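*Asks:* I'll drop the sequence and a predicted model, then ask my questions.
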Amino acid sequence: MSEFWFFLEVLLSGMFAGTMYSLVALGFVLIFKASGVFNFAQGTMVLFAALCFVGFLEMGWPMAIAAIVTVAVMIAWAFAVERLVLRHLVNQAPIILFMATIGIAFFLEGFGELIWGAAVHPLDVGIPNDAWFIGPEGAMMVQQFDLAAAVIAGALVTVLALFFHYTRIGRALRAVADDHQAALSVGIPLNQIWVIVWSVAGFVALVAGIIWGSRLGVQFSLSIIALKALPVLILGGFTSVPGAIVGGLIIGGGEKLAEVFGAPALADLLEWVTGIGMSLGGIEEWFAYVIAMFFLLFRPQGLFGERIIERV
């Protein structure tokens, strides 16, 4: 029975970590749904939003005011991106837009370091980090912080899914992603739509930055977290908001199980085959990318993504 509870603890721990990956993946999905391009700058937006928030806190501002001003900063950033970059790239090839987001990412990272410095900023927003022990005789441990992050991610996914499917703006976003010129021809204000979606992605980046910053501290390595969101996107689908959370749960749970149970089993198998004892580790670092590779081979649109068929 204790082995069952340990297995469940490892699985839940991984799934909770997966919801934090999903928070980053949500921003990628939002931009992709509105422009049809992968936003390489999303990870840097997470970093920049977190830097602004913690910077305002260190200046002595109340937490609520710091959050509101940071949201305003991300909205201003969305206006700047639309006016200076996206407006000049309407109906360009996706690779052109993708290269533009790479430039945006490097600029934003350098701009953030120029304003806030490169030091690690500790962040505490009051999310409890105590452990709950549940099951018979407290056999399984659950961290309150992980549970809170999962609830926040689930709430964001629910709100955004409803927004995309049941609002006029959400339908316009999907139309813009399909064809820029066609959307303009039927009166959809492309520039306004891009500002809205980049603003929403900025808000999502702030939430992700606060959660990740509370756990790791606000530091420039946060932008690397975006790389962990890539397998989540591939599994869930680049156009699916619910797919981001499902993909995160699969990736988070799978990599934890692979690290705790898969590595010893693989080491035993290799020892049986080769007769050489060895200790394997680090599976957690690459397991998600292997799963993503198989999805790319057999279901490139992901679990919930839309299959794209181009006729020539």
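*Replies:* Sure thing, it's come through.
*Asks:* From now on I want contacts and neighbour counts done on CA atoms only, so please keep to that.
*Replies:* Noted.
*Asks:* Report the buried residues of the longest helix along the chain.
*Replies:* Selection of the longest helix in the chain by residue count, based on DSSP state H, yields helix 2-35. Applying a neighbour-count criterion of 16 or more other C-alpha atoms under 10 Å, one finds 5, 7-35 buried in helix 2-35.
*Asks:* do the same with stretch 63-82
*Replies:* Of the residues in stretch 63-82, 66-67, 70-71, 73-79, 81-82 count as buried by neighbour count, 16+ other C-alpha under 10 Å.
*Asks:* Same question for stretch 202-221.
*Replies:* When burial is assessed from 16+ other C-alpha under 10 Å, stretch 202-221 yields the following buried residues: 202-215, 217-220.
*Asks:* Same check on stretch 258-273?
*Replies:* Buried residues in stretch 258-273, counting neighbours by 16+ other C-alpha under 10 Å, are found at Ala258, Glu259, Val260, Gly262, Ala263, Pro264, Ala267, Asp268.
*Asks:* Now do the same for the second one: helix, strand or coil?
*Replies:* What it means is Glu259. Under the three-state scheme (DSSP: H, G, I helix; E, B strand; the rest coil), the conformation of Glu259 reads as helix.
*Asks:* so it touches Gly281, yeah?
*Replies:* Yes - between Glu259 and Gly281 a contact is recorded at 7.0 Å, counting by C-alpha atoms under 8 Å.
*Asks:* which one is Val120 nearest to, not counting chain neighbours?
*Replies:* Spatial nearest neighbour of Val120, excluding adjacent residues (C-alpha to C-alpha, 6 or more residues apart in numbering): Gln219 at 4.8 Å.
*Asks:* what's in contact with stretch 146-166?
*Replies:* Defining contact as C-alpha atoms under 8 Å, 6 or more residues apart in numbering, one finds that stretch 146-166 is touched by 13, 16-17, 19-20, 22-23, 26, 127, 169-171, 173-174, 211, 241-242, 245.
*Asks:* try it against this one:
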Amino acid sequence: MAFFLETLIGGLMAGMLYSLVALGFVLIYKASGVFNFAQGAMVLFAALAMARFSEWIPKWTGIDNLFIANLIAFAIAAVLMFVVAWLIERLVLRHLVNQEGATLLMATLGIAYFLEGLGQTLFGSDIYKIDIGMPKDPIFMLDTVFPGGILVNKEDVIAAAIAASLVILLSIFFQKTTTGRALRAVADDHQAAQSIGIPLNRIWVIVWCVAGVVALVSGMIWGSKLGVQFSLTTIALRALPVVILGGLTSVPGAILGGLIIGVGEKLSEVYLGPYVGGGIEIWFAYVLALVFLLFRPQGLFGEKIIDRV
């Protein structure tokens, strides 16, 4: 029982991080109606900025306090992501208003390759580390209930708490604020939203800025765990089954989908791996997503599209 709970908790922690990355996809889709293939590149670009600025700030300012240096680096990286979001809207999206979804999709592919190249040009292509002070030592919980207790990684707990807090804040933002309701209106119909006075360009800037902050937090956490390297772009690929499961238009779906994928990967690797061979953790999420595409393509919380002719 203790081992099962240990695996379950590990899956929930990983699932919350998947949810955070998937949230970036949902944000862009809700505002523009297009799947943002640049999300992985945004995570990488933000992580590179955070890693390099946290390394440069002490040299430039003489600050030797890790917390203050990281705080300044985070602020600078956030401003940089805001600038990137503004430039994307100004130079790309503004000229593609009311275009076909395939056109916007190809635009995000171009943005992805551009950000990958720009990140390498500005910050280098080596493997960097982000030290945000999260403890990496494991702890034992419930040792009075189970013999030996349950082994939990402190870093995973803190990372999951940060991800959960951001997810909750964004959920409140979408449901309770005027801007959040405007974002949902824009996603439903661009032309109708413009006709009632919703400024489409400003909404897109806001949502890309928010997605940039989500990418920064995601990159910071994953960079702290895995190191900042160009394989971070594949984190977005791991989040694809999450949005398929939860639904492209649902913030709660991104959360629940991430938890299901995280727990499913861990449990399948431990309990099914010995029977089907190793590596099940790599492909389990995609098989589950395929099943959902066959029987419920809109996902758990996605809206079913009905075309009337």
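*Replies:* Arrived safely. Note that the coordinates shown come from a computational prediction; the quantities given were computed from them, not determined experimentally.
*Asks:* give me the number of residues near the counterpart of Leu232 of structure 2 in structure 1?
*Replies:* Counting by TM-score structural alignment, Leu232 of structure 2 lines up with Leu222 in structure 1. Leu222 of structure 1 is surrounded by 21 other residues when neighbours are defined as other C-alpha atoms under 10 Å.
*Asks:* about what we covered before: and the buried residues of stretch 258-273 of structure 1 as JSON lines, adding distance to Ala118 of structure 1?
*Replies:* Compiled in JSON lines, the buried residues of stretch 258-273 of structure 1 are given as follows (distance: C-alpha to C-alpha, whole Å):
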{"residue": "Ala258", "distance to Ala118 of structure 1": "34"}
{"residue": "Glu259", "distance to Ala118 of structure 1": "32"}
{"residue": "Val260", "distance to Ala118 of structure 1": "34"}
{"residue": "Gly262", "distance to Ala118 of structure 1": "38"}
{"residue": "Ala263", "distance to Ala118 of structure 1": "36"}
{"residue": "Pro264", "distance to Ala118 of structure 1": "39"}
{"residue": "Ala267", "distance to Ala118 of structure 1": "40"}
{"residue": "Asp268", "distance to Ala118 of structure 1": "44"}
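*Asks:* ok, and for stretch 91-109 of structure 2, which residues are buried?
*Replies:* Of the residues in stretch 91-109 of structure 2, Val92, Leu93, Arg94, Leu104, Leu105, Ala107, Thr108, Leu109 count as buried by neighbour count, 16+ other C-alpha under 10 Å.
*Asks:* Could I get the full set of helices for structure 1?
*Replies:* 2-35, 42-58, 63-84, 94-116, 144-166, 168-178, 180-185, 190-216, 225-236, 241-257, 263-274, 283-298.
*Asks:* got the ones you listed as JSON lines, with distance to Ala131 of structure 1 columns?
*Replies:* Supplementary listing: those in JSON lines, determined by distance: least, C-alpha to C-alpha, whole Å:
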{"stretch": "helix 2-35", "distance to Ala131 of structure 1": "12"}
{"stretch": "helix 42-58", "distance to Ala131 of structure 1": "25"}
{"stretch": "helix 63-84", "distance to Ala131 of structure 1": "25"}
{"stretch": "helix 94-116", "distance to Ala131 of structure 1": "33"}
{"stretch": "helix 144-166", "distance to Ala131 of structure 1": "6"}
{"stretch": "helix 168-178", "distance to Ala131 of structure 1": "39"}
{"stretch": "helix 180-185", "distance to Ala131 of structure 1": "50"}
{"stretch": "helix 190-216", "distance to Ala131 of structure 1": "15"}
{"stretch": "helix 225-236", "distance to Ala131 of structure 1": "25"}
{"stretch": "helix 241-257", "distance to Ala131 of structure 1": "19"}
{"stretch": "helix 263-274", "distance to Ala131 of structure 1": "26"}
{"stretch": "helix 283-298", "distance to Ala131 of structure 1": "23"}
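*Asks:* Out of those helices, which is closest to Gly305 of structure 1?
*Replies:* With C-alpha to C-alpha as the criterion, Gly305 of structure 1 lies closest to helix 225-236 of those, at 6.7 Å.
*Asks:* what about the closest one, how far off from structure 2?
*Replies:* Following superposition, helix 225-236 of structure 1 is found to deviate from structure 2 by 0.5 Å on average (mean C-alpha distance after the TM-score superposition for structure 1).
*Asks:* Packing partners of that helix?
*Replies:* Here helix 225-236 of structure 1 touches helix 2-35, helix 42-58, helix 241-257, helix 283-298, going by 3 or more C-alpha pairs under 8 Å, 6 or more residues apart in numbering; DSSP states H and E.
*Asks:* Just the angle for the first one relative to helix 241-257, thanks.
*Replies:* An angle of 140 degrees separates the directions of helix 2-35 of structure 1 and helix 241-257 when computed by axes from the mean of the first three to the mean of the last three C-alpha atoms, to 10 degrees.
*Asks:* What of the last one?
*Replies:* Between helix 283-298 of structure 1 and helix 241-257, the angle comes out at 130 degrees (the same axes, to 10 degrees).
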